[in-house]
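> I would like the atomic coordinates for the input below:
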Amino acid sequence: MPQRPRFLRGPRIDDGLRAPVIRTERLLLRPHRIADAAAWYALQSDPDVVAYLEWPLRTRAESFVHLFNRTRHTRLEQRDDFLALAVVLDDRVIGDASLHLRSLEPARRRCDVGWVIGPEWQGRGYAQEAGLAMLDLAFDRLGAATVEAHMALGNRASLVLAERLGFTEDRIEDGQRVMALSVERYRSQLDGRDAASAF
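Predicted coordinates for the structure are as follows:
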């Protein structure tokens, strides 16, 4: 279903995000580009990548259209805005990280976070690194009160990653596990990491 024009979609938040670019220790997270088409198709045509996603296996043409649409998901300002960033390692797209803005009110502002890393790069901490970067974006720059991660019940790898990031199970909904992380828990984990790095 097509999204309504922005001027019909209600209020904006003053502290929203537009086309953020994030550098972590090893990764670059930045908006998708049409030039990413070959790498994006490699991810979207891999059965292991889409096994627990709501994505079908896509042809090269379908993948190009999907990527084109993803290049436009660059802001978080209004309810239901979606931000998609390419996860880049050494100039190669290895995955995707996303935030979906679900509510605007500062005391209850909520985002959903998602992550995909290609099988070739799994098991090296890249998903955790990208996930932490997206949580920093949600909590520190967007002012979220809660971040949720929705995943298929059988997706053990995403469950383990979510728990490493500090999420706890909140509920089972529509056949998916919903994990939640509050800003208070996020801040306490940051304090713990800072204290550990001081030694």
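> alpha carbons only for contacts and neighbour counts from here, please
OK.
> Next up, the contacts around the closest residue to D90 other than its chain neighbours.
Here the nearest residue to D90 in space, its sequence neighbours aside, is L27; by CA to CA, 6 or more residues apart in numbering that works out to 7.7 Å. Listed by CA atoms under 8 Å, 6 or more residues apart in numbering, the contact set of L27 reads V87, V88, L89, D90, Y126, E129, A130.
> ok, the first one - how many residues close by?
Think V87. Neighbourhood size, V87 [other CA atoms under 10 Å]: 26.
> element containing it, please.
Here V87 sits within strand 82-89, counting by DSSP states H and E.
> got the buried residues for that strand?
Applying a neighbour-count criterion of 16 or more other CA atoms under 10 Å, one finds F82, L83, A84, L85, A86, V87, V88 buried in strand 82-89.
> Between which two of those is the distance greatest?
Taking CA to CA as the measure, the buried residues of strand 82-89 span a maximum distance of 19.2 Å, between F82 and V88.
> can you give me the strands in the protein?
12-18, 22-23, 28-31, 75-78, 82-89, 92-103, 110-117, 146-152, 168-173, 176-182 (DSSP state E).
> now the third one, how far from the centre of its chain.
What that stands for is strand 28-31. On the basis of CA atoms, centre = their mean, to the nearest Å, strand 28-31 is displaced by 11 Å from the centre of the chain it belongs to.
> want to put them side by side, so please do this one too:
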Amino acid sequence: MTATAASVAARPAALPAAPLTVPPAAPPTAPPEHRDPAESARVTVTALERPQPARSARLVLEPLAVRHAEEMAEVLGDPALHSFIGGAPLGPAELRARYVRLVAGSPDPSVVWLNWVLRLRPEDRLVGTVQATVTDGGRTAEVAWVIGTPWQGRGFAREAAEGLVGLLLGRGVRTVVAHVHPDHTASAAGAAGLTPTDLVEDGETRWERRAPAG
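This is a model prediction of the structure:
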């Protein structure tokens, strides 16, 4: 099967997704008056400090762990997939080293990295990833999703994107952003409620969804 752009987005199908089931968000913590500004920015994203498990109709979003590297090396192993997401397939050892860095989190205290692997429940196997980079004091998240070539064309990108965006908006994010190459099919971004803007960055169109005011 040839990798298709419908299942990749944001530098990293047709079935509507059921809402994600997620644990309740922790109550916000008010920052003390004399807290360092960088530390205060992190406090505002307490509910997004670490990725939490969630599930949709067919997928489980499992927080990324180093132990996922071996299976994900197979999922992401098609060279054609990387014509959309960049780079080249990584072996298990290289991917393990990358996941160590991702799990450790961003070195910038004002940026939060959230990464999940997608487990297909009926088959109990990994089929892709979703990720969000949260900035602006927890108000903005840039998202991306990748589905392995063998599982494309079954609506998983749409289901994962809808679930991810809904989770972020439910945890206080106000603006969700994805960057999509104009040659790519953007059905997953559209299904998640994102709309294209006139902004182009590095040849990719910026898509956005803003939470309703108030």
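> got the buried residues of strand 82-89 of structure 1 as a markdown table, with distance to I13 of structure 1 columns?
As requested, these are arranged in a markdown table below (distance: CA to CA, whole Å):
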| residue | distance to I13 of structure 1 |
| --- | --- |
| F82 | 14 |
| L83 | 15 |
| A84 | 19 |
| L85 | 20 |
| A86 | 24 |
| V87 | 26 |
| V88 | 29 |
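> Report the central residue of structure 1.
Within structure 1, one residue has its C-alpha closest to the average C-alpha position: by CA atoms, centre = their mean, that is S98, at 2.5 Å.
> For that one, list the residues it contacts.
For S98 of structure 1, the set of contacting residues under the criterion of CA under 8 Å, 6+ apart consists of F82, L83, A84, L85, D112, V113, G114, W115, M134.
> switch the cut-off to 10 Å
S98 of structure 1 is in contact with 73-74, 82-87, 111-116, 130-131, 134, counting by CA atoms under 10 Å, 6 or more residues apart in numbering.
> Go through structure 2 and flag its longest helix.
Longest helix of structure 2, by residue count under DSSP state H: helix 156-170.
> between that one and strand 140-147, how many degrees?
Here helix 156-170 of structure 2 points in a direction 160 degrees away from that of strand 140-147 (axes from the mean of the first three to the mean of the last three CA atoms, to 10 degrees).
> In structure 1, which residue range corresponds to helix 156-170 of structure 2?
On structure 1, the counterpart of helix 156-170 of structure 2 by TM-score structural alignment is residues 126-140.
> Measure how far that stretch is from the centre of its chain, please.
On the basis of CA atoms, centre = their mean, stretch 126-140 of structure 1 sits 8 Å off its chain's mean C-alpha point.
> same question, stretch 169-176 of structure 1
With CA atoms, centre = their mean as the basis, stretch 169-176 of structure 1 stands 18 Å off its chain's centre.
> for stretch 169-177 of structure 1, same thing?
Its chain's C-alpha centre lies 18 Å from the corresponding centre of stretch 169-177 of structure 1 when counted by CA atoms, centre = their mean.
> what about the longest helix in structure 1?
Secondary structure assigned by DSSP H gives helix 183-197 as the longest helix of structure 1.
> on contacts alone, who are the packing partners of that helix?
Contact partners of helix 183-197 of structure 1 among helices and strands, from 3 or more CA pairs under 10 Å, 6 or more residues apart in numbering; DSSP states H and E: helix 126-136, strand 146-152.
> Can I get the ones you listed in a markdown table including mean neighbour count?
Output for these, formatted as a markdown table (neighbours: other CA atoms under 10 Å):
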| stretch | mean neighbour count |
| --- | --- |
| helix 126-136 | 21 |
| strand 146-152 | 22 |
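> Now distance to H66 of structure 1 too, for those, in JSON lines please.
Supplementary listing: these in JSON lines, determined by distance: least, CA to CA, whole Å:
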{"stretch": "helix 126-136", "distance to H66 of structure 1": "21"}
{"stretch": "strand 146-152", "distance to H66 of structure 1": "21"}
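> Relative to I172 of structure 1, which of these is closest?
Comparison of these against I172 of structure 1 by CA to CA identifies strand 146-152 as nearest, at 9.2 Å.
> Could you report the distance from the aligned residue in structure 2 for S103 of structure 1 to P109 of structure 2?
Structural alignment (TM-score structural alignment) places S103 of structure 1 against D136 in structure 2. If you measure D136 of structure 2 against P109 of structure 2 using CA to CA, to the nearest Å, the figure is 11 Å.
> what do you get for A144 of structure 2?
Taking CA to CA as the measure, A144 of structure 2 falls 21 Å from P109 of structure 2.
> These two - which one has more neighbours?
Shown here are A144 of structure 2 and P109; by other CA under 10 Å, A144 has more neighbours (26 against 15).
> Now do the contacts for the equivalent of that one over in structure 1.
Structural alignment places A144 of structure 2 opposite G114 in structure 1 (criterion: TM-score structural alignment). With contact set as CA under 10 Å, 6+ apart, G114 of structure 1 has these partners: 84, 96-100, 130-131, 134, 148-151, 158.
> And for F64 of structure 1?
Contacts of F64 of structure 1 were listed using CA under 10 Å, 6+ apart, and they are I34, D36, A37, A38, W40, Y41, Q44, R58, R70.
> If I follow the layout properly, E169 of structure 1 ends up in contact with S182?
No: counting by CA atoms under 10 Å, E169 of structure 1 stays clear of S182, with 11.9 Å between them.
> Quickly list what's touching both of these two.
Jointly contacting E169 of structure 1 and S182 under the rule CA under 10 Å, 6+ apart are E148.
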